[in-house]
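Q: Need coordinates for the below:
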Amino acid sequence: MSPDIDPILRDWEFLPDDVTVRSITTEAGEERIQLRLELGILQMYVDGRPDGKRIHDCESWLEYHQKQQLAHDQQNPDSARYLLQPEDCAELLREGVQYYHRYLSFWHLGRYELCARDTTRNLQLFAFVRNHAKHDRDKLQFDQWRPYVTMMHARAVATPLADLEEWEAAIHVIDSGIRGLEEFLVDYGQEEHADRLSELQFLRRWRKDLLSKSGEESDEDESGDPVDQIRQQLEQAIAEERYEEAAELRDQLRQLQDPRPPHLP
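A: So this is what the prediction gives:
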């Protein structure tokens, strides 16, 4: 068999404005997830580490370090805590990006349970790094993803409940996500900037929408909805032909309506 993948790429067009993903079955009858990129394809295992590798007889680098930390604490109950060195964090970050690609793929395939599983895993990764990274800069490199993954986890769990019109259960999940995002703001002393956290505003608007569908009235203050405010500013900027400002406002509006993740490392 030729190693050239051009025939596969020609038959599967890359769409720059969309996430192009599919499930395939190998010759051995096993499922794989494929994500189309501009210059190729990512192929991922459904379970375990997305690249199928095992790390020191563990499922992942995260599991390996969790076991190392437990062993360290048991052997040295009175010593300094287990620390992740910068090279450990770099390996964990590369691994976390693998799981990001997979949970994003699961989301677009409608495999919500698997998306929830992988977002839970990455949230556990962020918490572990916050507790054990030697340097604050490593903690921040991971934790910048926490709002996005918290939101995606809430969406993955609540979406099938909303599809079944299980409104109370779906809203309960969204409330849990909102609390997680509010805790993030508290952790960094940014409570007064809640209106700038697009993931939080997305969940609040979704909650209000589900309350409306369930026949209940929202308990949120609707006067300060940042989406409506930015939409009004955008309309005014266009009317006054301030097109550069309008483009910036349009980007802000899109981010609030469909939050994007931080840039990949």
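
Q: rest of the way, CA atoms for contacts and neighbours
A: Will do.

Q: any idea how far the helix or strand Ala127 falls within is from the chain center?
A: Assigned by DSSP states H and E, Ala127 belongs to helix 112-132. Distance of helix 112-132 from the chain centroid (Cα atoms, centre = their mean, to the nearest Å) equals 9 Å.

Q: same check, this time on stretch 161-171
A: Using Cα atoms, centre = their mean, the offset of stretch 161-171 from its chain centre is 21 Å.

Q: show me where the stretch 1-150 of the chain has helices.
A: Using DSSP state H, counting those that start in this stretch, the helices found in the stretch 1-150 of the chain span residues 6-11, 61-75, 86-109, 112-132, 136-143, 146-163.

Q: Save those helices as a markdown table, and put in mean neighbour count and distance to Arg205 too.
A: Below are the helices of the stretch 1-150 of the chain laid out as a markdown table (neighbours: other Cα atoms under 10 Å; distance: least, Cα to Cα, whole Å):
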| stretch | mean neighbour count | distance to Arg205 |
| --- | --- | --- |
| helix 6-11 | 10 | 39 |
| helix 61-75 | 15 | 34 |
| helix 86-109 | 19 | 20 |
| helix 112-132 | 20 | 20 |
| helix 136-143 | 16 | 24 |
| helix 146-163 | 21 | 12 |
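
Q: Another sequence for comparison is provided below:
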Amino acid sequence: MPKRIQHLDRYLSDWPFVPGQVMVREVKGSDKRPLLQLRVDMGIVQMEVVGRPDGEKPEGFDTYYDNLLSQSFADGPAFQLDRERCREIDREFYQYYHRRVCWLTLNRYAEAVRDAEHTLALMDFSTANSPDPQWSLMHEQYRPFVMFHKIQALTLIQLEKSNHRGAVEAIDQGIASMQKLFEAHAAEDVSDEDTLLEKLQDMKASIAKHYDVGPSLAEQLAQAIASEQYELAAKLRDRMDGSPKN
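A: The predicted structure is shown next:
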């Protein structure tokens, strides 16, 4: 019986690594299931497209986060994140980061939003149950970056639908949520604050200019208040709340 080849020489040479470039491709598994592959320096990372990127099912659940939710409900107040659980959470954060970047590179924005939402939910759970503030901060420092990816993807989904106004409003909502986050952590040093907000503002300006999109409802409201047009401001506020009045 011939010895099974274990080296990756052919695969690596057929797909050379390019420094500074995110290299992603979609392939089929031996059973024809869809897979993602990410070329990294000295190797290839292969990921499942649904559930956990590594394909594992912790205690039968699709993700480790789902497993933790079940355990927390079962244990009640006695539930704790011990060292082993923290280590598994770290793994899941890391895996979802790689797959989110892959989705964005492939312009698969709905999938990028899905994975960003999973990461944010896992972050919420980890912070709420953290045994060590420094451990939770290690993840929380990346919350603005994950939010930024989600906002980008939501915006690009609207552009794909030719909903240019919706794209601008997605950015406005995203900026508001990020500003709220930064204000809540004003005492902390958030190095990405200005950079991420500037990138979103630049993206919004580019879309508005390219597609000739006028001021958003939020901008119209601010202008109405500044010019003391309070009746108009009230109508705009109603429209933003989704409850227009006669």
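
Q: Send over the TM-score of the superposed chains.
A: The TM-score (TM-score structural alignment, normalised by the length of structure 2) is 0.79; 215 aligned residues with a Cα RMSD of 2.4 Å.

Q: For burial, what's the neighbour tally of the equivalent of Trp206 of structure 1 over in structure 2?
A: Matched to structure 2 by TM-score structural alignment, Trp206 of structure 1 sits across from Met203. Per other Cα atoms under 10 Å, the neighbour tally for Met203 of structure 2 reads 17.

Q: With Thr25 of structure 1 instead?
A: Neighbours of Thr25 of structure 1 (other Cα under 10 Å): 10.

Q: Trace it over to structure 2, please.
A: So Thr25 of structure 1 corresponds to Lys28, using TM-score structural alignment.

Q: circling back to that earlier point, find me the equivalent region of the helix holding Ala127 of structure 1 in structure 2.
A: Counting by TM-score structural alignment, helix 112-132 of structure 1 sits on residues 109-129 of structure 2.

Q: Contacts for the matching stretch next, please.
A: Around stretch 109-129 of structure 2, the neighbours that count as contacts under Cα atoms under 8 Å, 6 or more residues apart in numbering are 65, 80-81, 89, 93, 96, 99-101, 103-104, 133, 136-137, 139-140, 143, 146-147, 149-150, 153-154, 156-157.

Q: how near is the counterpart of Leu39 of structure 1 in structure 2 to Pro16 of structure 2?
A: Aligned by TM-score structural alignment, Leu39 of structure 1 pairs with Met42 of structure 2. According to Cα to Cα, to the nearest Å, Met42 of structure 2 stands 10 Å off from Pro16 of structure 2.

Q: Comparing the two, which shows the higher neighbour count?
A: Comparing Met42 of structure 2 with Pro16 by other Cα under 10 Å, the one with more neighbours is Pro16, at 14 against 9.

Q: Could you check how far the residue nearest the centre of structure 2 is from Phe93 of structure 2?
A: Central residue of structure 2 (Cα atoms, centre = their mean): Ala116, 2.6 Å from the mean position. Ala116 of structure 2 sits 10 Å away from Phe93 of structure 2, going by Cα to Cα.

Q: Identify the residues contacting Gln232 of structure 1.
A: So Gln232 of structure 1 contacts nothing (Cα under 8 Å, 6+ apart).

Q: Which stretch of structure 2 lines up against the one helix or strand it maps to?
A: According to DSSP H and E, Gln232 of structure 1 maps onto helix 226-239. With TM-score structural alignment applied, helix 226-239 of structure 1 matches no range in structure 2.

Q: which outside residues touch the strand or helix carrying Ala205 of structure 2?
A: Taking DSSP H and E as the definition, Ala205 of structure 2 sits inside helix 193-210. Residues outside helix 193-210 of structure 2 that contact it (Cα under 8 Å, 6+ apart) are 144-145, 148, 152, 164, 167-168, 171, 175, 178, 182, 213-214.

Q: gap between the closest residue in space to Arg36 of structure 1 that isn't next to it in sequence and Thr150 of structure 1?
A: Nearest residue to Arg36 of structure 1 in three dimensions, chain neighbours excluded: Thr20, at 5.4 Å (Cα to Cα, 6 or more residues apart in numbering). The gap separating Thr20 of structure 1 from Thr150 of structure 1 is 23 Å, by Cα to Cα.

Q: Over to Phe106 of structure 1?
A: In terms of Cα to Cα, Phe106 of structure 1 sits 16 Å off from Thr150 of structure 1.

Q: Next up, the contacts around the residue nearest to Arg36 of structure 1.
A: Phe14, Leu35, Arg36, Leu37 are the contacts of Thr20 of structure 1 under Cα under 8 Å, 6+ apart.

Q: Could you do Val24 of structure 2 as well?
A: Leu36, Gln37, Leu38, Arg39, Cys102, Thr105, Leu106.

Q: do Tyr243 of structure 1 as well
A: Contacts of Tyr243 of structure 1 (Cα under 8 Å, 6+ apart): Ala237.

Q: For Gln141 of structure 1, what is the corresponding residue in structure 2?
A: Checking TM-score structural alignment: Gln141 of structure 1 goes with Met138.
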